[in-house]
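Participant: how would this look folded up:
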Amino acid sequence: MHVFSSSLATVAALTLACASSLVTSDAHAWGKTGHRITGKIAEAYLTDEARAAIQALLGPESLAEASTYADEMRSNPSTFWQETAGPFHYVTLQQPHHYHAEDEPPQGDAMSALSDFTATLQNPDATREEKQLALRFIVHIIGDLHQPLHVGSAALNDRGGNDVKVVFFGEQSNLHRVWDSGLVDHQQLSYSEFSDWLQRKISTPQAQSWATPDPYAWINESSKLRDEVYPATDEPYLSWDYVYNYTPIMKQRLQQGGVRIAAYLNHVFAENQG
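Facilitator: A predicted model of the protein is given here:
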């Protein structure tokens, strides 16, 4: 498998470094429920080889449980969690819809982290603990990249919608939070209920067409959707109309995120077997 190189250009202008922090560390894509949904769906599409490799690393821990680890550790006082891992949850694009080498900031982002963690997972000299962290983060990152506002825009300069203040069903919020958890939690379903409902509706042709392990394709999709989900500037009050219009997109991104987690891990562990 081609490991998406973390050696992409790391020397960037100060303006790029600033733009790359559009999504701050308070952004938790999909929230716990959404991430667990993608992890649960992924388990249905794993190959036997990938399933065995994952079990060897995580034991009884499911991908649904593993999917939230990268958020749950944010308050860990270690240097890695406090100074390094924050940017690993998002990317910021200088161009409208495609990730390019110059988009990677010096501190890294979701793409560089995905590359590095994949290399760790494939490294025979990495420790089991290192591979566990890598696997948990990979599951989380793939989920993140399917949330449209985790593919930020330097041109918009709104921290992935965090600066877009809205009122969601009467409560003060922002657009990023609406997509992280508002639309998902509005369904009032547990992650297991929601993932079961969504998985049942994924047809075999859909699963086959979605099963690309290429993160550039996921980013392209999310960036185009990102441009569609902004409400009119004079309509900050979001309720039933917004839910009606965008819940289908939210559901499909969760479905696709789950299928792509499996596709990526199947690809990684198939090469390991080789």
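Participant: Please count neighbours and contacts with C-alpha atoms only from this point.
Facilitator: Noted.
Participant: Assign a three-state SS to residue 131, would you?
Facilitator: helix (DSSP: H, G, I helix; E, B strand; the rest coil).
Participant: now the strands: where do they sit in the stretch 1-150 of the chain?
Facilitator: 91-93 (DSSP state E, counting those that start in this stretch).
Participant: Next, the buried residues of the top helix by length along the chain.
Facilitator: Counting by DSSP state H, the longest helix found in the chain is helix 240-273. For helix 240-273, burial by neighbour count (16 or more other Cα atoms under 10 Å) applies to 243, 247, 250-251, 253-270, 272.
Participant: Now do the contacts for residue 175.
Facilitator: 161, 162, 163, 164, 165, 166, 230 (Cα atoms under 8 Å, 6 or more residues apart in numbering).
Participant: Can you add neighbour count and give these back as JSON lines?
Facilitator: Shown next, in JSON lines, are the contacts of residue 175 (neighbours: other Cα atoms under 10 Å):
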{"residue": "161", "neighbour count": "26"}
{"residue": "162", "neighbour count": "21"}
{"residue": "163", "neighbour count": "15"}
{"residue": "164", "neighbour count": "17"}
{"residue": "165", "neighbour count": "16"}
{"residue": "166", "neighbour count": "22"}
{"residue": "230", "neighbour count": "14"}
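Participant: Redo those residues as TSV? Include distance to residue 140 and secondary structure.
Facilitator: Shown next, in TSV, are the contacts of residue 175 (distance: Cα to Cα, whole Å; DSSP: H, G, I helix; E, B strand; the rest coil):
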residue	distance to residue 140	secondary structure
161	20	coil
162	20	coil
163	24	coil
164	24	coil
165	26	strand
166	26	strand
230	24	coil
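Participant: Roughly how far does residue 251 sit from residue 34?
Facilitator: Counting by Cα to Cα, to the nearest Å, the gap from residue 251 to residue 34 is 10 Å.
Participant: For the comparison step, fold the sequence that follows:
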Amino acid sequence: MSNRLRAAALAAALLPLASPAEAYWEYGHESVAGVAWLQMKPATRAAVARILKDGALLETPTCPVRTIEQASVWADCVKPLGDRFSYAYSWHYQNVDICRPFDLKSPCKDGNCVSAQIERDARLLADPATPRREKVMALAFLVHFVGDLHQPMHAGDHGDLGGNKVAANYGYIGGRMNLHSIWDGPLAERAISTPPGGPAGLLAAVSPERRAAIAAGSVTDWSREMWERARTLAYQTLLGDPCAKEGGARPTLSEAQTQALIPQVREDIVEGGIRLARLLDDALGPDHKAPGQKKPSAS
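Facilitator: From the prediction side, this is the model:
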């Protein structure tokens, strides 16, 4: 077991249950950001770097955004700052019921869900009139929230705070572990570090044609995909019947189940990175495209 995984296991055993806003732990978010950095166009990398140079405007010195990897965890890092950023609590997830037809309308009421905020942040980045401070904040939020959306337990729910109330063991690791924290931490750790590991290893395994297919679609399409994976992979693998009421013995995600899930978790991460790169290429490119926006018709 790696030092990172030991630390994750210890944290899970000692800390209280994670809230639905606790996100993908650092390794998952940094990996999504790293994939995006490698995948985006050179001009986009330069634009991202220019925006991040304004990071001091956020006035969060304990939570720097000097690199895209630092920006990817900024939205979690600022949570201890209390009222300054408490408004963003519900933006990290969307509790879409896995046992009902897919529907974002109720979970995203008034825009308070991860997919709505992804689109909002992309629009802010695409708008040349957005002030510099708001632009760097939109970039940090966007990088983080695309990572959140591609962790299935942030996209699907069964009345249990995205699996936070489903007590579970990860192999022999128990304590305060739950379905959500397993996917946030040790399972992501195993998947990312499986050779070929890291952002470069993850991306190298995907052909250019496959990358183009992954980048296609809308934020709603991606939300539907991750909601379905929450049902068929996360809940079903652990519980058998994803819609059953919790009860009986505390379930355990076995080593065999973990090995079977690793390829899909790797795919979740690389998809998040490729799609983040597309959003940034669109928003920061010459056409300043953003999700859901139509170009004005020629007069």
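Participant: which strands and helices sit next to the longest helix of structure 1?
Facilitator: Contacting helix 240-273 of structure 1 under the criterion 3 or more Cα pairs under 8 Å, 6 or more residues apart in numbering; DSSP states H and E are the following elements: helix 31-43, helix 48-58, helix 110-122, helix 128-144, helix 183-185, helix 191-200, helix 204-210.
Participant: Could you report the neighbour count for the equivalent of residue 131 of structure 2 over in structure 1?
Facilitator: In structure 1, the residue paired with residue 131 of structure 2 is residue 127, using TM-score structural alignment. Burial of residue 127 of structure 1 is recorded as 11 neighbouring residues (other Cα atoms under 10 Å).
Participant: The counterpart of residue 159 of structure 2 in structure 1: neighbouring residues, count only.
Facilitator: Using TM-score structural alignment, the equivalent of residue 159 of structure 2 in structure 1 is residue 157. With neighbours defined by other Cα under 10 Å, the count for residue 157 of structure 1 comes to 18.
Participant: my guess is residue 157 of structure 1 contacts residue 18, does it?
Facilitator: No: counting by Cα atoms under 8 Å, residue 157 of structure 1 does not reach residue 18; the two are 9.4 Å apart.
Participant: if I look at the residue nearest to residue 138 of structure 1 when sequence neighbours are not counted, how far off is residue 36 of structure 1?
Facilitator: Excluding the flanking residues, the one nearest residue 138 of structure 1 by Cα to Cα, 6 or more residues apart in numbering is residue 114, at 6.0 Å. Residue 114 of structure 1 is 19 Å from residue 36 of structure 1, where distance means Cα to Cα.
Participant: more neighbours, the two?
Facilitator: residue 36 (29 against 26).
Participant: ok, now which ones touch the more buried one?
Facilitator: 63, 64, 65, 67, 68, 191.
Participant: coming back round to it: return the most buried member of the helices and strands packed on helix 240-273 of structure 1.
Facilitator: helix 31-43 (a mean of 27; mean count of other Cα atoms under 10 Å).
Participant: where does that one sit relative to the chain's centre, distance-wise?
Facilitator: Distance of helix 31-43 of structure 1 from the chain centroid (Cα atoms, centre = their mean, to the nearest Å) equals 11 Å.
Participant: Repeat that for stretch 188-203 of structure 2.
Facilitator: 16 Å.
Participant: Stretch 17-31 of structure 1 now?
Facilitator: For stretch 17-31 of structure 1, the distance to the chain centre is 12 Å (Cα atoms, centre = their mean).
Participant: Can you pull out the residues in contact with it?
Facilitator: 35, 71, 86-87, 89-92, 103, 105-106, 143-144, 147, 150, 152-154, 157-162, 176-177, 179-181, 184.
Participant: again, only this time at 6 Å
Facilitator: For stretch 17-31 of structure 1, contacts defined as Cα atoms under 6 Å, 6 or more residues apart in numbering pick out 86, 92, 105, 144, 154, 159, 160, 180, 181.
Participant: What about those residues, which one has the most neighbours?
Facilitator: residue 92 (32 neighbours).
Participant: my guess is it meets residue 152, correct?
Facilitator: Yes: between residue 92 of structure 1 and residue 152 a contact is recorded at 4.4 Å, counting by Cα atoms under 6 Å.
Participant: from the contacts of residue 36 of structure 1, which ones fall inside helices?
Facilitator: 63, 64, 65, 191.
Participant: what two of those have the greatest distance between them?
Facilitator: 63 and 191 (12.4 Å; Cα to Cα).
Participant: Just give me the match in structure 2 for the residue nearest to residue 138 of structure 1.
Facilitator: Under the alignment (TM-score structural alignment), residue 114 of structure 1 maps onto residue 118.
Participant: With residue 264 of structure 1 instead?
Facilitator: Aligned partner of residue 264 of structure 1 by TM-score structural alignment: residue 279.
Participant: quick one: its match from residue 148 of structure 2, how far?
Facilitator: Using Cα to Cα, residue 279 of structure 2 is found at 15 Å from residue 148 of structure 2.
Participant: From residue 211 of structure 1, how far off is residue 162 of structure 1?
Facilitator: Where residue 211 of structure 1 is concerned, residue 162 of structure 1 sits at a distance of 30 Å (Cα to Cα).
Participant: now do residue 116 of structure 1
Facilitator: In terms of Cα to Cα, residue 116 of structure 1 sits 22 Å off from residue 211 of structure 1.
Participant: again with residue 136 of structure 1
Facilitator: Taking Cα to Cα, one finds residue 136 of structure 1 at 20 Å from residue 211 of structure 1.
Participant: picking up where we left off before, ok, the contacts of residue 175 of structure 1 vs residue 206 of structure 1, which is closest?
Facilitator: residue 230 (27.0 Å).
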